[in-house]
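Undergrad: quick one: sequence and predicted model below, then my questions.
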Amino acid sequence: MAKITKRTWTTASGAEREAWVFDYVDQNGKRAKRQFPTKKEATAFRIDIEGKISRGEQSVDGEKMTVADVCASYAKALKAEVDLNIITEQYYRTTKGHLFNYVCPDSDEAKEHKAKQREGDRVTFDKGIGKLKLPKCTRPAVIQFKDDLRAAEVGVVSTRRILGSLSRAMNFARDEGWIRTANPAAGVTVKAPKGERGKNKTKVVMPTKEEFKLARDLATGSLAMRIRLAAATGLRASEMYALQWGDVSFNAGELSVTRRADAQGKVDVTKSEAGKRVVPMSASLLAELKAWKENATKSEAGDLIFPNARGNHIDHRNALEREFKPLMELAAAKAKETKVKFKPFRWHSLRHFAISTWIEAGFQPKVIQVMAGHSTLAVTMDIYGDIFPSEDRRNVMDSIAAELA
C-alpha cells in the first residue's frame, strides 16, 4: 500500500533536516521510493502516479522524451538529493560524468558540463544514445551502446559503471511514469575477452620501504605529517581531511574515523558503516601528532588536524598537483642523483603500504578488515589476498564459506 512518511536526520555538522518519502509499488510491481522536501510535493506526486498506475497509462511526455531528457532530469533530481544530504557531491559528479560524457555527449547539458572541465579531462566519445526517443531505447540499443563503448577502448570496469548510471536513470524514468516497460539497461553485462580476464582486477601497487622512506624524508610541513599518518593508519584521503583533534585519543593511542570530506569540502559519514572504526597508533606517531598540534594552524572548519591555508578542508586534487606530484619528482631526481631505485607512486598507494605492513606484522585478516574499514572480509581478501601467507588465505576462505553455508 502506498504511503507518505516523514524522515528526519541530523547531518555531520549537527544540523536538523527533514523530508517526505512516498513509498509505493509501480505499474510493473516493483517497490519504489521518492523523496521530497515538502509534504505538499509528495502528496501531489502520489495523486499523479497513483492515477497513472490505476489507468495503466504511459505518460504522453514519455513518448516524446529522449534519453538525454531523462539524463538531464535525473541529474537535477540527484542535485536535489545532494542538497538534502542524501548522496555525496562526489557521487553526483561521477554520475554526471557517465551520463554527459558517454550516454548523451551531444546534449546541451553535456556541452555545459564539458565547458567546466579541464581540457585534459574532456572525453571525445561520440557514440552516445542521448538522441533516442524513449520507446526506441530498447535492450538491443543499450547492448549496441555497450559495444560502441568497448570499441572506443573504454575499459570493462568503466563500461560497467557507465551502464550502471544509465540503468539508474532509466529506473528514474520508470518512477516518473515516462516508461512502463522493463528497464532496457538492467542486466546488460560486460564481459572481458578471455585474454583480458583477470586484468581488470585491481592490482595492489605500493612503494617499497626504501621508496617510501625517501619520499617521506623529503616531504615537509603538513604534507610530511599526512604522509606519515596515511602510511601508518591506512586512512583514505577523504577520511584524513575530515579528521579533527577530538578524534585523537592521546591517552589510549587511538584514532577514531567517523566522517569524510569530499572534493568540495562537504563533510559526510564514512564510505560505509564499516568505515567507522578505531585505528591504533604507535608511540612515535602519537609523539609526532602532539608536536604537530602544538604548532598547528587554527582551523575554521571544525578544529581540523589538516586544514588548508584558509583553515578549511584540503582539496585533494589541488594537494596532489601542488604538493604530492612535485614531491614525487623531487624524490625521483634525488634517487637518480644517488643512484638508487625509485618509482613514483600514487597517494592511495600509501593506504596499500600501511595494510601490507599490518599483514607483514602478522595481524589476523579479520583484524585488518576492521582496521582498513572494509565492509566484509571478502573485500579485504579480494584486494590483498595475494599478500597474505597461504595458510591465512586457506583459513579465511574456510571462514567465508562457513558464513555463507
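TA: Okay, I see it. Numbering: from 1, shown residues only.
Undergrad: all contacts plus neighbour counts: C-alpha atoms, from now on.
TA: Fine.
Undergrad: these two touch, right, F388 and I359?
TA: Yes - under the criterion of CA atoms under 8 Å, F388 makes contact with I359 at 6.4 Å.
Undergrad: the helices in the stretch 51-200 of the chain, which residues?
TA: For the stretch 51-200 of the chain, the helices defined by DSSP state H, counting those that start in this stretch occupy 60-64, 67-83, 89-98, 108-115, 139-151, 156-175.
Undergrad: to F36, which of the ones you listed lies closest?
TA: Between F36 and those, the shortest separation by CA to CA is 9.0 Å, and it involves helix 67-83.
Undergrad: what's in contact with that closest one?
TA: 87-89, 92, 95-96, 99, 103-104, 107, 109, 129-134, 137, 166, 169-170, 172-173 (CA atoms under 8 Å, 6 or more residues apart in numbering).
Undergrad: please pick the buried ones from the residues you listed.
TA: Among the contacts of helix 67-83, those buried by neighbour count (16 or more other CA atoms under 10 Å) are 88-89, 92, 95-96, 99, 103-104, 107, 109, 129-134, 137, 166, 169-170, 172-173.
Undergrad: what is the one helix or strand T380 maps to packed up against?
TA: Secondary structure from DSSP states H and E places T380 in helix 377-384. Here helix 377-384 touches helix 365-372, helix 390-404, going by 3 or more CA pairs under 8 Å, 6 or more residues apart in numbering; DSSP states H and E.
Undergrad: put this next to the first one:
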Amino acid sequence: MATISAYETANGRRYRVRYRKPDRTQTDKRGFKTKREAELFASSVEVAKARGEFIDATAARATIGVLGAEWLATQTHLKPSTARSIESAWRVHVEPVWGGRAVADVRHSEVQTWVTRLARTKSATTAKRAHGILSSILQRAEKDRRVATNAARGVNLPRKKARKHIYLSHNQVDALASNAGEQATLVRFLAYTGLRWGEATALRVRDLDLLRLRASVVENAVRVGGRIVVGTPKSHRSRSVPIPQFLAESVSRLCEGKSRDALLFGDGGYYVRPPSSQSGWFERAVRATMAADVSFERVTPHDLRHTTASLAISAGANVKAVQRMLGHASAAMTLDIYADLFDDDLDAVGAALNHAAGAATVGRMWANGRESTAVS
C-alpha cells in the first residue's frame, strides 16, 4: 500500500506519496498541497494497478525518437521496397516533428493538425504513411503501458484518389507490342499473364513448363535505392500462372541457348530495368501507339496487369480463377479492385429479375382464372 508523509518547503507544507510499481520497485511523487490530494493520488495508483492500467511516469517520458528507432528495428518482415519507403517517411516527415517529444506529451489535436498540414503539400499516400508510423509507435507505447491511449487513433485522414484503371483491347495490346520491338514478347506476356513487372523480370527458364503452359511465380525483382533486390512475390506466396498457347512459341524462342537458371527476360545476369516514365523503350512504344490510334490512352506496365483481368473476365473466366492468376489474397479483393469489370453482370441480374417477376405475375393471373396478354 502507498504511504503518505509530510515535508516542509519554503512555500509551506507539502505531501509525498511513496508507492510500489507493478514490478515491485519503489518510487514516489511529491508536491501535493493537501493530504486529501495525496490520498486521492495514492488511491488512483492502487486502482490503476489492480485494473492493469498503471502508467509509469518514467516510462512515459521516453521520446518518440527513441521509441521510433526501436520500432523501425522490428520491421524486418517488410519487403525491401516497403521498408525503404517507411524509413524515408520516418526520417523526412515524422522524426523532425515528433522525435524530441515524450510519448505522454503527444495530443490527439496536435496529431490531427499535423496530418492536415501534411496533406496540403504532400500526397494522401505520404500523409497516411507518416501518420501510420506515428500511430504504430504510440500503439506500441500503449501496449507497453507508457501511455494510457494512442493519441493518433481516430485521426481524420485524407482520402486517396483511386487511379482510373486502363484496359487495353486485344488489338491495342498487339499494337503496343509491335511498337516495342525486341520487347514485344515481354509486353504480350505482361498483358496475358497478369504478372507484376518485378515478377516477370525475375522469371528464370526453370520457372516455365511450356508443355503444361504454366509459369511458376516464385521471385520478385524490385529496384531499391539504385540496386535490384530479389525476394518473394508481393503476397509472399508462389503461384502458377497460365500461359496462352499463342505465346508459347515466342516464349520458347527466348529460352533457346539459355541454362535453366538464366533469366527469361534480359541479358545475361542482369534484370531488365523498369522503363522510365519519361524515356526508354516502353515510353517510346506508348507514344508510337498513341500517334497511330487516337483512342489509345497513356499506359504503364502495371496497366497491362489490369488488362489481363479485363481480358480474362471478358473471356468468361470466373473471379476465383482471376484471383489465383493475379495472386490476390482473396476473391473479395479481386472484386473490390475490378468491380467496374462486372457491370455487365449487373445488367444480367436485372434482366433475370425482370424475367422471374414477369413469370410469377403471369402464374398468379392464370391461377385466378384470368387470361393475360403479358409478355414475360
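TA: Perfect, thanks for sending it. It should be emphasised that the depicted structure is a prediction, and the values quoted were computed from it without experimental measurement.
Undergrad: now what about the TM-score between them?
TA: Overlay of the two chains. TM-score (TM-score structural alignment, normalised by the length of the second structure): 0.67; 297 aligned residues with a CA RMSD of 3.4 Å.
Undergrad: about what we covered before: ok, average deviation of the helix holding T380 of the first structure from the second structure?
TA: Its aligned residues in the second structure lie a mean 1.3 Å from helix 377-384 of the first structure after superposition (mean CA distance after the TM-score superposition for the first structure).
Undergrad: so which bits of that helix are buried?
TA: Here helix 377-384 of the first structure shows L377, A378, T380, M381, Y384 as buried, counting by 16+ other CA under 10 Å.
Undergrad: distance check, the last one against K6 of the first structure.
TA: The span separating Y384 of the first structure from K6 of the first structure equals 43 Å under the rule CA to CA, to the nearest Å.
Undergrad: next up, the contacts around P233 of the second structure.
TA: E199, V217, V218, E219, N220.
Undergrad: over to V115 of the second structure?
TA: A127, K128, H131, L157 are the contacts of V115 of the second structure under CA under 8 Å, 6+ apart.
Undergrad: now do the same for the third one: its match in the first structure.
TA: Just to be clear, that refers to H131 of the second structure. Using TM-score structural alignment as the criterion, H131 of the second structure maps onto L163 of the first structure.
Undergrad: isn't that match right up against A185?
TA: Yes - with contact defined as CA under 8 Å, L163 of the first structure counts as touching A185 (6.7 Å).
Undergrad: other SSEs contacting the helix or strand containing N318 of the first structure?
TA: Here N318 of the first structure, judged by DSSP H and E, is contained in helix 316-319. Judged by 3+ CA pairs under 8 Å, 6+ apart, helix 316-319 of the first structure is in contact with no other helix or strand.
Undergrad: list the buried ones in the helix or strand that that helix is followed by?
TA: Counting by DSSP H and E, the next helix or strand C-terminal to helix 316-319 of the first structure is helix 325-338. Neighbour-count burial for helix 325-338 of the first structure flags K325, L327, M328, L330, A331, A332, K334, A335 (criterion: 16+ other CA under 10 Å).
Undergrad: packing partners for helix 325-338 of the first structure?
TA: helix 209-218.
Undergrad: mean shift between the helix it packs on and the second structure?
TA: Counting by mean CA distance after the TM-score superposition for the first structure, helix 209-218 of the first structure comes out at 2.7 Å.
Undergrad: that helix to helix 325-338, inter-axis angle?
TA: Here the directions of helix 209-218 of the first structure and helix 325-338 differ by 120 degrees (axes from the mean of the first three to the mean of the last three CA atoms, to 10 degrees).
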